[in-house]
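K.L.:
Sequence and predicted structure below; questions after.
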Amino acid sequence: MASPAHELTLVGLCDAEIDSQRHRSSFRTNKVGGLPDWPPGVFQKSPRCGRCGVPLAHVVQVYCPLEASPYHRNLHLFACTRAACSGRSDCWKVLRSQCLEGEEERRTSCGPPPAQEAPRSASEWCDTADDWGMEEKGVKEATDVSSRLQVLRLVDSDPQDVPVLRAFFINVVEEADLCGEEDELQHARRLLREYERREGVAVGGPEGGEDGGGGGEKYEKTRARHGDAVFSRFMKKISLCPQQILRYCRGGKPLFVSEPHGDAVAPPCGSCGGARTFELQLMPALEAQLEFGTVLVYTCRSSCWKSGPGPGPAVEEFCSVQPDPDQHLFK
C-alpha cells in the first residue's frame, strides 16, 4: 500500500470489447458491463434500484486483492439505467466479494475448467502487481477505443429482465506515467488553455504539478463562470487523460467534482461496524447512457469477510454519486 505521502493512483481506460465467442471473463477480469463474475462461494442476486425498484445493470467489475491478504477480492458496481435515477446515490449499489486463495482451485478441480481470458487485457488493482498490462502503445490504443465507443449501450436482458450493458476490458496505467512524455504534456497544455479561454479561469499548467508552478494552488483562488473552484480543480486533474473511466487509490483522497455534502460521508461498515475508506471512483467519460459527475466508492477499512461452508452473499459497501455541474463540458 502506498504511504499517505505518496499515494499511488491508478487510472482505468476502456479497452477492447469482450467478444463472447473468443473471450470468457472470470472474477479476475476488470471490465465494464456484461454480467458480474462472482468468485467461488459467493451467491448474489441482482440488486434493485432504491428509487424505482427495477433490477440494476452491472456497470463495472474490479479485481482488487489487498497486499498480504489471503483473499481474492472484487468490487462490483450496479446502477439503474433510467434517466431519472442514474444521477442519484440510492440508485447505485456497490458489492464487495471475497474468497480464500486456493478456494478457486479446490472448487474447479471437481468441475469444468475455469473460464479463459484474453491475455493482458485485464489487470490486477493491487499493490504488488508488477505488470499493469499497459505499455505506451497500449495506453494510446485504449484511449482511442474509449473515445470512439458508446460504452454503455444496452445489448440484452436475461430472463429476469436485468439490463445487460456491452462489455469491455479495462486497462490500467499509473497516473504518474501520463506525464512522462512531452507529447502528452503538450496535449494537456492545449486542453487546459482551451478550458481557460472557455471558462475565463486561470488554472495553471500541468508541468507545475498540483500548484501549477510553485505559486500555491492558484486555481483554488479563481472562479470559473459557473462559480465552482472544486470543479475547476477536477478538470485540471483529469486533463492529462480525459478518457479515464475509473480512478483507483485505496486509502487516498477522492477527486470531487463539486463541494461534498453530508451525504458523501461514508457510514461505518454494515457488516463489522468498522470505519470505511475511499477506494475508487467512476469518471464522467464512462457514461454514454448513465448521467453522473463522479461515483465515489468507500469500503470497509479492514475488508471484513466471513467464510463459510456454503455460498454466501456479497457485502454491500457505500457509494456516493455527485452530479455533473457542467455536463456539456464532457461532450
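P.N.:
Arrived safely, thanks for sending. Numbering: from 1, shown residues only.

K.L.:
Please make it C-alpha for all contacts and neighbour counts, starting now.
P.N.:
Fine.

K.L.:
just the helices in the stretch 51-200 of the chain please.
P.N.:
Along the stretch 51-200 of the chain, counting by DSSP state H, counting those that start in this stretch, helices occupy 103-108, 136-148, 182-199.

K.L.:
Out of those helices, which is closest to residue 291?
P.N.:
helix 136-148 (16.7 Å; C-alpha to C-alpha).

K.L.:
Which residues does that closest one contact?
P.N.:
Helix 136-148 is contacted by residues 13, 14, 15, 16, 171, 173, 243 when judged by C-alpha atoms under 8 Å, 6 or more residues apart in numbering.

K.L.:
Now mean neighbour count and distance to residue 317 too, for the helices of the stretch 51-200 of the chain, in CSV please.
P.N.:
Output for those, formatted as CSV (neighbours: other C-alpha atoms under 10 Å; distance: least, C-alpha to C-alpha, whole Å):
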stretch, mean neighbour count, distance to residue 317
helix 103-108, 14, 23
helix 136-148, 16, 28
helix 182-199, 15, 35
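
K.L.:
Pasting the second one now:
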Amino acid sequence: MSDVILGMPGPWADDNYEPADHYTTKIGGVPDFPCTKCDIRQDLLKCESCGEDLCLVAQIYAPISRKMLTVEERIVYIFACVASACEALRWRVLRVQRVVSDKEPEPLGHDSSASPSTTKLQDDPWSFDFDDEDDDDINLDDLGRALTEATTLASASKTKKQNTCPDSTAKKSPISLRSRSADDKSAVFACFYVYTQDENYSKSVASVSASISSLNIKENQNDGNEHEPEEVWEGETYEYDRALSADRTYLKFKKRVDLHPEQCFRYSYGGKPLLASAEAGDPGRCSLCGEPRHYEMQLMPSLLYYLQEATNNCSLENWNWMTVIVYTCSKACAPSSKLESDGWIVAEEAIVVQTE
C-alpha cells in the first residue's frame, strides 16, 4: 500500500470570501490564519516581484505526530501571484504552527485515556507516525476511516454529503480569526473544499505502468533510427539521453496521475515527490534552523482545470505548470526566538515548480 494521501475536489464554497478556520483544508478563497493577520509579516503576503497581493491557492491543515515530536496545530498555506502585469508569477509557501509547552494543559475534550496512535489518527487527519520501525505497516484503510471521522468531527457539513465543507463553528480556533469586512474583495481564486482518500497504488499497477513506459520509449527509439545512418554525432547523444530520461519521467508521472485524474494534490510527509520532469530542483535548507528540507506535498494538474473553469477575477493565462512541489523543514522546527503571539511561528518554506 502507498502512504500517499490524495486531496480530491469536494463542494464549492457558497462564497469565495466565506470565512472558515485553520482546521479547514481547501483550495482558493481567503486564508484562515490561526493568528491575526498583523502577526504575519505583510511582505510575506505580497509578490516580491510586482508588489501585488498574493492569492491563496491551497490551505492544508497538516499536523504531524511522531514519538519524539507532536505538532497538533500546523497549517501549510500555498500562495501565488496571478497579477496580469506580473511576469515573474511568484509562488510562496508558509508553514504556520503552534508550539505547545509540555506543561500546557490538554485541550478540552481530549481523552487522555485513549491510546496515542488512535488519538492522533482521529484528531490529526494528515498525521503519520514516522518513527515506526516499518513505515510500510501503515494501514491506510484504517487511516481513511479515521480521516473521515476527523473531518466529520472537526467540521459541519455544508451539504448532506459526507466529507464536505468544514464549518468554523464545529471546532473553535484557540484565538480570534482574522476578521473580514464586506468590502474585503481583493482578487481570490474560486474556493472549494477538499476531502481525502488514500491512493491505492499497488506494485502490480506500478509494474504494468513501467512496462508500458519502457515499451513506448523503445518504440520511439526504433522509429527514430529506421532511416538514420549508423554513425551518430556525439554532440547529439547527451541531449538524446536527456530526452529519453524526460520522457520516462513524464510517462511515469502521467500513468500515476491517470489512476486518480481528479486529484488536486498529493500529500506524503517525508515521502517522495512524483516528478513530472527529470529536473528535481533544489529545495535548500530551512532558513530558521539550517536543517534539510524534505518533501511534504504537491499540487497536481487537475487543479489548473478547476481553477480556470471557475475563476474570473484572477489571470491564469500564463499558468503552464505540471506540478508544484512543497518542501518543508524536516525537523518541523520552531525556534523560540521566532515565536509570534500565543506561541505561533510563521516560516517560509520552499516550492519547486515543474513546467511543461
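P.N.:
Everything's here; your move. Computed from a predicted model, the values in this text were never measured in an experiment.

K.L.:
The helices of the stretch 51-200 of the first structure: which one's closest to residue 33 of the first structure?
P.N.:
helix 136-148 (13.7 Å).

K.L.:
and the closest one, how far from the chain's centre?
P.N.:
Between the centre of helix 136-148 of the first structure and the centre of its chain there are 17 Å (C-alpha atoms, centre = their mean, to the nearest Å).

K.L.:
ok, now stretch 162-177 of the first structure?
P.N.:
8 Å.

K.L.:
Buried residues, the lengthiest strand in the second structure. List them.
P.N.:
For the second structure, the longest strand by residue count, based on DSSP state E, is strand 344-355. Using 16 or more other C-alpha atoms under 10 Å as the test for burial, strand 344-355 of the second structure gives 344, 345, 346, 347, 348, 349, 350, 351, 352, 353, 354.

K.L.:
do the same with stretch 222-239 of the first structure
P.N.:
Burial within stretch 222-239 of the first structure, assessed by neighbour count using 16+ other C-alpha under 10 Å, is assigned to 222-224, 228-233, 235-236, 238-239.

K.L.:
would JSON lines of the helices of the stretch 51-200 of the first structure with distance to residue 125 of the first structure be doable?
P.N.:
Listed next are the helices of the stretch 51-200 of the first structure as JSON lines, based on distance: least, C-alpha to C-alpha, whole Å:
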{"stretch": "helix 103-108", "distance to residue 125 of the first structure": "19"}
{"stretch": "helix 136-148", "distance to residue 125 of the first structure": "16"}
{"stretch": "helix 182-199", "distance to residue 125 of the first structure": "24"}
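
K.L.:
and of those, who's closest to residue 162 of the first structure?
P.N.:
helix 136-148 (24.7 Å).

K.L.:
Among the buried residues of stretch 222-239 of the first structure, which ones are in helices?
P.N.:
229, 230, 231, 232, 233, 235, 236, 238 (DSSP state H).

K.L.:
ok, so what distance separates the fifth one from residue 193 of the first structure?
P.N.:
As judged by C-alpha to C-alpha, to the nearest Å, residue 233 of the first structure and residue 193 of the first structure stand 14 Å apart.

K.L.:
likewise the last one?
P.N.:
As judged by C-alpha to C-alpha, residue 238 of the first structure and residue 193 of the first structure stand 14 Å apart.

K.L.:
Any chance of TSV for the buried residues of stretch 222-239 of the first structure, columns distance to residue 77 of the first structure?
P.N.:
Output for those, formatted as TSV (distance: C-alpha to C-alpha, whole Å):
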residue	distance to residue 77 of the first structure
222	35
223	34
224	32
228	28
229	29
230	25
231	24
232	27
233	26
235	24
236	26
238	22
239	25
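
K.L.:
ok, now which ones touch the most centrally placed residue in the second structure?
P.N.:
The residue lying closest to the centre of the second structure (C-alpha atoms, centre = their mean) is residue 297, at 3.9 Å. Residues near residue 297 of the second structure by C-alpha under 8 Å, 6+ apart: 265, 266, 267, 268, 269, 273, 325, 326, 327.
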